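*Asks:* What follows is a predicted protein model with its sequence.
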Amino acid sequence: MAETLTSCPEKALFALFGGTFDPIHYGHLRPVEVLARQVGLDRVTLLPNNVPPHRPQPKANPLQRLKMVELAIAGNPLFSIDNRELKHDSPSYTIETLETLRKEYGAAVPLAFIIGQDSLLTLHKWHRWQDLLGVCHLLVLARPGYSNEMETEELQQWLNNHRVDEPKKLKMQAHGMIYIADTPLSEISATDIRRRLHSGEACDDLLPPAVQRYIHSQGLYRE
């Protein structure tokens, strides 16, 4: 579960990273590790979700995806897991989860949500997207092949109004800023991994070994 306010070091920035993680792979983990060094994150909490609002239902079930996340981050002190969204049978909306976490952390703790550049460009299609910066900061990971400009001038102005270039500013207030990180571009995708596994191709350079062994033991992604 997420850390409580009483266990939060003063002025620490707490970051959350959501996804279906179907399966979790190096394209998730490695850019976040670089981001953590850039921004000065001591902990990133992974939020696997059960019913994503904007994409098909995951192939692996919630328990399998949770187990893969556990295996992927074992021994890495940067990461922890919050499984609250996996317990919901209805769609998990990011803003609602973040509002709950904000109540738990308290109003003054700097809190950030990590998204990919692709998600930033379509953020205006998210449920109550305009409320997000009232709850958290946004940390944006680079994605290959995506534009650096928002869809409309209005959205670009919104981004410009909230964007900061100095990571230390993120720790000076609890929410309201957007930081676009200089993280490595990763071509790895869960869709491609599932295709490879279905075809019997190797994924040694895409997945942590423990995750790959679990996938094989469970017979995942063969159909």
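*Replies:* Arrived safely.
*Asks:* rest of the way, CA atoms for contacts and neighbours
*Replies:* Fine.
*Asks:* what comes into contact with the longest helix along the chain?
*Replies:* As assigned by DSSP state H, the longest helix anywhere in the chain is helix 26-39. With contact meaning C-alpha atoms under 8 Å, 6 or more residues apart in numbering, helix 26-39 is reached by 41-42, 44, 78, 141, 167-168, 181-189, 206-208.
*Asks:* which element follows that helix toward the C-terminus?
*Replies:* The element immediately downstream of helix 26-39 (helix or strand, assigned by DSSP states H and E) is strand 44-48.
*Asks:* what about the strands in this protein?
*Replies:* 14-19, 44-48, 79-81, 111-116, 137-141, 178-180 (DSSP state E).
*Asks:* Quick one: closest of these to residue 161.
*Replies:* Between residue 161 and the strands of the chain, the tightest spacing by C-alpha to C-alpha is seen for strand 178-180, at 9.1 Å.
*Asks:* Next, count neighbours for residue 72.
*Replies:* By other C-alpha atoms under 10 Å, 22 other residues sit near residue 72.
*Asks:* also this one, for the comparison:
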Amino acid sequence: MNKKESNMKKVGLLGGTFDPPHYGHLMIAEEVYQALDLNEVWFIPSYEPPHKEKSTTCAEHRISMIQEAIIDNNHFLLNTIEVERLGKSYTIDTVKKLQESYPDIQFYFIIGADMVEYLSKWFKIDELIKIIQFVGVKRNKYQLDTIYPIIEVEIPGMDVSSTMVRERLREGKTIRYLVPPQVLEKIEEHNLYGSK
């Protein structure tokens, strides 16, 4: 690491639909923040991710839920670059724009173990891997199988996903302790995901 890099601010980027944000997202962000001694972690909600179905919840509600989820953590921030751009969100476009806007920041792109195995299918991955450091989060005893240079960070096992949260709400089950209380309030306030 050269002297310039050692003086740079270190920021983790955690992208996703966050539909809704849950404790798993927050734990991943905190574990990577601690493990890599980052200054901040930025949550970047996508407008329309290229690898998933379009989000069922409008960007405005998802942004509001993220703001509530991270409100009590001063090293978590929201960045709406992908929502403002509209359309499909390709990571390479986001990274290039952020690097252009913040030349004094060294970025780390955080992805889950499921995405690590999918990396070879990412748009312009060979170019992307040269311009940003990927961080793969994994649970204990799981191997991250990839040909790409990634930093591995182990996280405690927490089997929660946005899909599971939405399904539980549709089935009338509780999501208490899966999402922060403020996020649950937003979901109920706007009757999201079939909640009552």
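*Replies:* Received, thanks. Being a predicted model, the structure only gives us computed values, none of them experimental.
*Asks:* Quick check: TM-score for this pair?
*Replies:* For this chain pair, the superposition-based TM-score is 0.90 by TM-score structural alignment, normalised by the length of structure 2; 191 aligned residues with a C-alpha RMSD of 2.1 Å.
*Asks:* Using PyMOL, define a selection of the buried residues within the contacts of helix 26-39 of structure 1.
*Replies:* Buried members of these can be picked out in PyMOL with the line below, counting by 16 or more other C-alpha atoms under 10 Å:
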select buried, resi 41+44+141+167+181+183+184+188+189+206+207+208
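*Asks:* Restricted to helices, list the contacts of helix 26-39 of structure 1.
*Replies:* Per DSSP H, helices hold no members of the contacts of helix 26-39 of structure 1.
*Asks:* Give me the distance between the closest residue to residue 157 of structure 2 other than its chain neighbours and residue 162 of structure 2.
*Replies:* Leaving aside its sequence neighbours, residue 157 of structure 2 sits nearest to residue 139 (C-alpha to C-alpha, 6 or more residues apart in numbering; 5.5 Å). The spacing between residue 139 of structure 2 and residue 162 of structure 2, counted by C-alpha to C-alpha, to the nearest Å, is 18 Å.
*Asks:* Confirm for me that residue 136 of structure 2 is in contact with residue 112.
*Replies:* Yes: Residue 136 of structure 2 is in contact with residue 112 according to C-alpha atoms under 8 Å; the separation is 5.7 Å.
*Asks:* So between those two, which is more surrounded?
*Replies:* residue 136 (23 against 17).
*Asks:* per the alignment, that one corresponds to what in structure 1?
*Replies:* Matched across to structure 1, residue 136 of structure 2 falls on residue 140, judged by TM-score structural alignment.
*Asks:* Its match touches residue 148, doesn't it?
*Replies:* No: using C-alpha under 8 Å as the test, residue 140 of structure 1 is too far from residue 148 to be in contact (11.4 Å).
*Asks:* what do the two both touch?
*Replies:* With C-alpha under 8 Å, 6+ apart, residue 140 of structure 1 and residue 148 have no common neighbours.
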